[in-house]
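A.B. asks: Following is a predicted model, sequence given first.
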Amino acid sequence: MKLFSRLGVAVVLIHGLISQNVSAQSNLNYSTSWIGNSFGFGDGKWMQQDIQAISVGADGTIYTNSPWDESGSEIAAYRAGDKLAIAGSTHGWGAAGGDAVAVNHTYLYGAMSIGNQSNALVGADYPPANQTWYGITRRTLAKLATGAPFSGGIGNSANATKNSFLAVETVTTGIDASIRGLAATDSELYVADTYGNRIVVYDAQTMQPLRSWSVVSPARIAIDTDSTLWVIGGFGTGSLSILHFRADGTALAGPLPLPAGTVPTDLTITPTGQLLVADNGVSQQILVFNKGADGQMQAGASIGTRNGIFHPVRGVPGDVRFNGITGIGVDPAGNLYVAQNGEGPRAPGSASVGQGAVLESYVYGTRVLNWRLYGLSFVDSGTFDPATPASVYTGSKRFTLNYGQPVGHEWSYAAFTLDRFDYPDDPAFHEPRGVRGEPMVRRFDGRRFLYTLDSGAHYLNVYRFDAAHGEIAIPSGLLAQNPLPGAWPAAQPTYGEWMWRDSNGNGAVDASEISSNPSTGSTVGDGFWWVDESGNVWLATPLSGVREMPLQGLDSAGNPTYTYASSKMFAMPAPFTRLARLVYIASTDTMYLSGFTSGVPWDSTHWKEAGPVLARYENWSTGKPTQVYAISLPWNTQSDPQTTTVGVAVAGDYVFVAELYTDRVDVYDARNGTAVGYMTPGASVGGTSGWVDVYLGISAMRRDNGEYVVLVEDDARAKILMYRWTP
């Protein structure tokens, strides 16, 4: 590796080596829009980021539940394509939503949990030290935010849901004892105590237990027109079945015969008595069973396109092209409702929030779409395809933009690029959060490639595309700064850097395809990856300077090739003592770096920040780069909220810097570092956004008409902010 000395850096002073704080002094004339959510929040609404279960009311209202929504919409109500209400009190202060929901004519019953935040919460409202309650919250349909208390009810004494929680299981914190199935009549509530291996029946009015019986890992429950129960058994065991019981627990005929490969995730009964089974196996369909004259269930024609969203053209969404069905229901008027999250029900012990929520309604008989809602992006950012400003990629999705449409309507959902069936070895599934995020799209050698980062920028994933797989991003490679936690992949080293390249083209991580570089394990950890437009990979290491891994061409399978032996090392340039972000423009040999200096040193409480200083260097690759400027970015760790930076993007003549806590994007002239202005969320998105909670949470592009489009991760409400500004 060739090492360039810091002493070889020529410096051009602009207002001194480090200028005074030049945070933007005036606002810009821009518009705010968004991508990926059916609501912007300007109307006070947002589509939640995950749906694990639904229940359909008699009036066609759909009630949802999930363990987590970043802004507290775990349990919510929707009707006719609109959001009606949020239950609340299922988020924070130890509370979380759950994996099941049921309604009758009066009440909503929602699975939830109550913990004590590592024993920080004490008193009657919270479980004892080191324990968690899993149970049911009861609410009134007339006002979901109001609890329906009952004798023996506990919890939430300080809010409107006081004494409306029933603890079904008390377990050691860390054990997942979530209720996985609920069904209700006006008189009885049926509860799938999955952890306890039993069905428990409660009085729907008094919430007192009536009876119970044993079932191995029960999950979803459907009440038939004859008051018998259909129950998914074996949840989390790898051996799922659909069982049939009388209401008193007496077992009826053997398990429902299912096609090979079926993965049942939900059940519902239509008004005419058909049993519908959501299949999250490869078919991605809704199986239909008709009751014969002998009372036995007979398979009918399935609902939905075979293979769902993975039917050719693979990855393209459309009507009845399902993707990870988590909930189904039919109302008395004959409307079908389908909830999906691109994944299916979360596995026991998983903290997954899915791959983006979709809730849609069809006319049951004709399969004609009534309406559809999206909440598609969470802890993810967007980037532009360099071939067209109308195509935006996130980690697992592609959107098409029509800039002539009104605010909030510029985007349309064009593709889901993640394939869990053909490519279960996709590194994204095995990295923190189990999702793809933070994308970079590059085109070289006449081909398109997707590079993505995990939320902490420890791993750089590489994907290729081909015509046979449609919109699917095929796993192509992985560059890891350190071993992944856990047992995957089995052949990874126990220490240091390593990489994988899919040399046989099968999209699986084979032991023979892994190479390691353990000698640099301590020097590159917690660095930041960047891929330039020519496909060269750069790493801003925290303490050892900048490393380039030049593209070595494509192999026979079409994978970009990188080697440790061909790497080039550039020493830490003045004025930095620690690097945090890097943007390199290959066409002009221009390097932008941000990080920390001796004047404002790094500290571990700001581990994700981009730093207080940004510098530009020309002629970087020559070994004698010229520093054009180094400027101070907004930085005040004593304010409330703190003012710190988290992301850097460069497009055309401008640098865009995202602040972490303060809803603000600062704009600088890329040529001289002068502050130009700033952008904050406008009224269309409620004047707010969540934190930019990832390392690569901002991107920018200059259109041919001179307009700049800036995309910023919105951690709060399942969308990506889009700013449009013409200087």
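C.D. replies: Received, thanks. Numbering: from 1, shown residues only.
A.B. asks: use CA for all of it now, contacts and neighbours both
C.D. replies: Fine.
A.B. asks: which element is N461 on?
C.D. replies: Element membership for N461, per DSSP states H and E: strand 459-464.
A.B. asks: contact partners of that strand?
C.D. replies: 427-428, 448-454, 473-481, 529, 558-559 (C-alpha atoms under 8 Å, 6 or more residues apart in numbering).
A.B. asks: Which positions within that strand qualify as buried?
C.D. replies: Within strand 459-464, the residues that count as buried by 16 or more other C-alpha atoms under 10 Å are 459-464.
A.B. asks: now the residues you listed as a markdown table including distance to L267?
C.D. replies: Listed next are the buried residues of strand 459-464 as a markdown table, based on distance: C-alpha to C-alpha, whole Å:
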| residue | distance to L267 |
| --- | --- |
| Y459 | 39 |
| L460 | 39 |
| N461 | 37 |
| V462 | 38 |
| Y463 | 36 |
| R464 | 38 |
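A.B. asks: next, the one to line up against it:
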Amino acid sequence: MLRQPIFSFGVVLTTLFLVGDLARTQTPTLGGYKAPPGVYRTSWVGNTFGGSGGPNGFGYWVQDGVAKLAVSPDGTAFCGVDWDEAGRCVGLYKEGQVNRVLLKGAGKETAWGWNTANRALAVWKDTIYIANEGKQLLRFRWHPGDINSAVFVDETALPAKAVAVAANRRWIVVAYPDAIELRSAQNRRVVRRFPLQGVKDVALTTDDSLWVLAGKNVQRLSVTGQALPGIISHLQDPTAVAISNRNPHQLLVCDNGPRQQILFYDLKPTPRLVKVFGAYSGLMSGQPGEVKPNKLFGLRGANTDAAGNLYVAMSFGNGPNGHCLLRCFAPNGVLKWQVMNLSFVDTFGFDPDSDGSLVFSRDAIFRLDLNKPKPGSEWSLKAFSVPYPQEQHSDRLRYGQSAIVRDLQGRRVLYLIGQYAGGFQIYAFRGNIAYLVGKIGRNDSWAWYVDSHGDIWNGDGPNRSLLCYRFLGWNSQGKPRYDWKNPEVWPWPNDFELVRRVIYNADTDTLYLFGYLRGETIDSWGVIGHTARCYDGWRSGSRKIRWTVSMPVNPHGNDQGQPLTPQAVDVAGDYLFVGMVKPEDNRQYTHIFRVSDGSYVGSLYPGPEVGENAGWQDMPYAVQAYRRKNGEYLVLVEEDWRGKNLLYRWWPNGRQQSANAH
């Protein structure tokens, strides 16, 4: 949907801006929120679905991660995870669609997502079992094949958190890291329990024998715990097992080691490897990082349906930070469909030399085809930038990050900064793969920026100082050079009590400072502060204040119900883009100001393309803006509530309206 500036929202000035003092060069005056000039529309990057479909508890999005997969014979894939920001801790996927109605437990809250947060689930005919993070075994009834039909039945207390669940008509098998527990499917009571160390997963056959993944072996046990003939060894890093829904005498094993493949074993009379699926070494095969259907990674589960279609769930791990990618392959190995979520507490960044056609996250590279008119259709996954599984425990797979990309002397550099700021991790590329080449930072520091020349700015340096670390070129090892011991240093302007963000435009020698002037209330940690100021000629010696303006606030946003200043800010072209921490009037605003005079221009908010839904901005660098050669502005905004980045496409002069309307 394209939005035109033919209306303004009836919100009085004081709900948007704090009143400025007379010493300021300029204080905005306006009658409330309004749309910016020209036209804009909402799109998104990083999730197959945009998040429309209803309020909390309803809607369409792929969940934040996947720790466990179960597949029913009809071809429904169940993905479980211990956290999804909007509560989809159990997602049901069939023929490329996701359930709109979320599963919701009842009773006392013991786990996130209406008690469904889990790392262990199973399905048997019309019953879904979820062993949640609150040590409860939940049961749901559903109509097989109808992904919106699940209804809560009851829950049963467990002695510990489970790592796996399996079920058939007689048994519910609950696996713990150090034990296997068998319960009656009729009354959920414990029938027996036996110790076993290193348990990761369990599969239950039609003859009631167990195939247990413990350590690096898969062993066959009776329901009494007695070892039976048959063991699968020589695995690299097995993560999951499942009995095929097409062939009850076949076991699938996910091996997440260097091979990154799914192994098929015929079980009669003893286990025999009969098939391998996936390119050996996964993402690192062929052109490293390049995404292809048969290049698997982060294997969390796999199984077939009754027709022989194969379902593969992939994630880099660590719950919602590891993403969720689910693929369905036909029996001949051809990809039928896939769905994915590649964003949690993350902000993506534009490659400045791509004219908006390349976007980077902490671990992925996206293409944007900006000629496509349908919102959400512009993006596609090009590659992953992580050498996996070699770096499966690196911080960029474990934690959310904001990505800033710079092209320096013909080489691309990725700068990552986290939810608590503190500086940058610096990565240089070899092909698609980004390798850590440096770090700069300091605890409890929030004001960081990389200008177009690669110089790194720190606005809240020691002793009320502003620092700049110059980019000095590349060394013989392909690493960017910085002299961390000798930055340029300037004192803060005298009237600043605290600097919280800094932006520098190297082309115009313009510096933007954000924070608190003396006498202003410091409202919270991590936000940008009440005041923005623009300086011309910062380095040239002819320094001059161009303007000083008050920033918008959430009127009752902080813990004390007092005004809360914005979370994030960026500059692109002629405009300053300011992202708020919280939605206001159920709208998550990104406000726009002119850099020429600091005047308010208008406000962006999510449109019906994403159900007008958005959560809080958690990242201090939650907004990334870019001006294309044709005058279009692209604005990426963190949106972790339903797992994506919002993409605002704004044409200030309106010239693209007819070509992009729909």
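C.D. replies: That came through, no problem. This one's a predicted model, so the numbers in the text were calculated from it and none came from an experiment.
A.B. asks: Can you pull the TM-score for these?
C.D. replies: For these two chains in superposition, a TM-score of 0.87 is obtained (TM-score structural alignment, normalised by the length of structure 2); 605 aligned residues with a C-alpha RMSD of 2.3 Å.
A.B. asks: thinking again about what came up before, which part of structure 2 lines up with the strand holding N461 of structure 1?
C.D. replies: Following TM-score structural alignment, the partner segment of strand 459-464 of structure 1 in structure 2 covers residues 423-428.
A.B. asks: just how off-centre is that stretch within its chain?
C.D. replies: The chain centre lies 19 Å from the centre of stretch 423-428 of structure 2; the measure is C-alpha atoms, centre = their mean, to the nearest Å.
A.B. asks: average offset between it and structure 1?
C.D. replies: Relative to the matching residues in structure 1, stretch 423-428 of structure 2 has an average distance of 1.1 Å after the fit, by mean C-alpha distance after the TM-score superposition for structure 1.
A.B. asks: The buried residues of strand 459-464 of structure 1: which two are farthest apart?
C.D. replies: Largest separation among these by C-alpha to C-alpha: Y459 and R464, giving 16.7 Å.
A.B. asks: on that earlier part again, which residue numbers in structure 2 go with the helix or strand just after the strand holding N461 of structure 1?
C.D. replies: Where DSSP H and E defines the elements, the next helix or strand beyond strand 459-464 of structure 1 is strand 474-480. Mapping strand 474-480 of structure 1 onto structure 2 (TM-score structural alignment) gives residues 435-441.
A.B. asks: same question, stretch 680-700 of structure 1
C.D. replies: Under TM-score structural alignment, the counterpart of stretch 680-700 of structure 1 in structure 2 spans residues 605-625.
A.B. asks: residues in structure 2 matched by stretch 319-328 of structure 1, start to end?
C.D. replies: Stretch 319-328 of structure 1 falls opposite residues 293-302 of structure 2 when the two are matched by TM-score structural alignment.
A.B. asks: What lies in contact with the matching stretch?
C.D. replies: Counting by C-alpha under 8 Å, 6+ apart, the neighbours of stretch 293-302 of structure 2 from elsewhere in the structure are 66-70, 239-242, 252-256, 260-262, 277-283, 285, 310-317, 327, 335, 388-389.
A.B. asks: Please list the members of the residues you listed that lie in strands.
C.D. replies: Among the contacts of stretch 293-302 of structure 2, the ones falling in strands (DSSP state E) are 68-70, 239-242, 252-255, 261-262, 277, 310-314, 327, 335.
A.B. asks: so the residue positioned nearest the centre of structure 1, which of the three states?
C.D. replies: Geometric centre of structure 1, nearest residue: F378, 3.9 Å, by C-alpha atoms, centre = their mean. Following DSSP: H, G, I helix; E, B strand; the rest coil, the label given to F378 of structure 1 is coil.
A.B. asks: That one pairs with which position in structure 2?
C.D. replies: Under the alignment (TM-score structural alignment), F378 of structure 1 maps onto F344 of structure 2.
A.B. asks: ok, back up a step: ok, now which ones touch the residue nearest to the centre of structure 1?
C.D. replies: Listed by C-alpha under 8 Å, 6+ apart, the contact set of F378 of structure 1 reads 49, 356, 713-719.
A.B. asks: how about a cut-off of 10 Å?
C.D. replies: F378 of structure 1 makes contact with 36, 48-50, 69-70, 353-357, 435, 437, 693, 713-720, according to C-alpha atoms under 10 Å, 6 or more residues apart in numbering.
A.B. asks: Among the residues you listed, name the buried ones.
C.D. replies: 36, 48-50, 69-70, 353-357, 435, 437, 693, 713-720.
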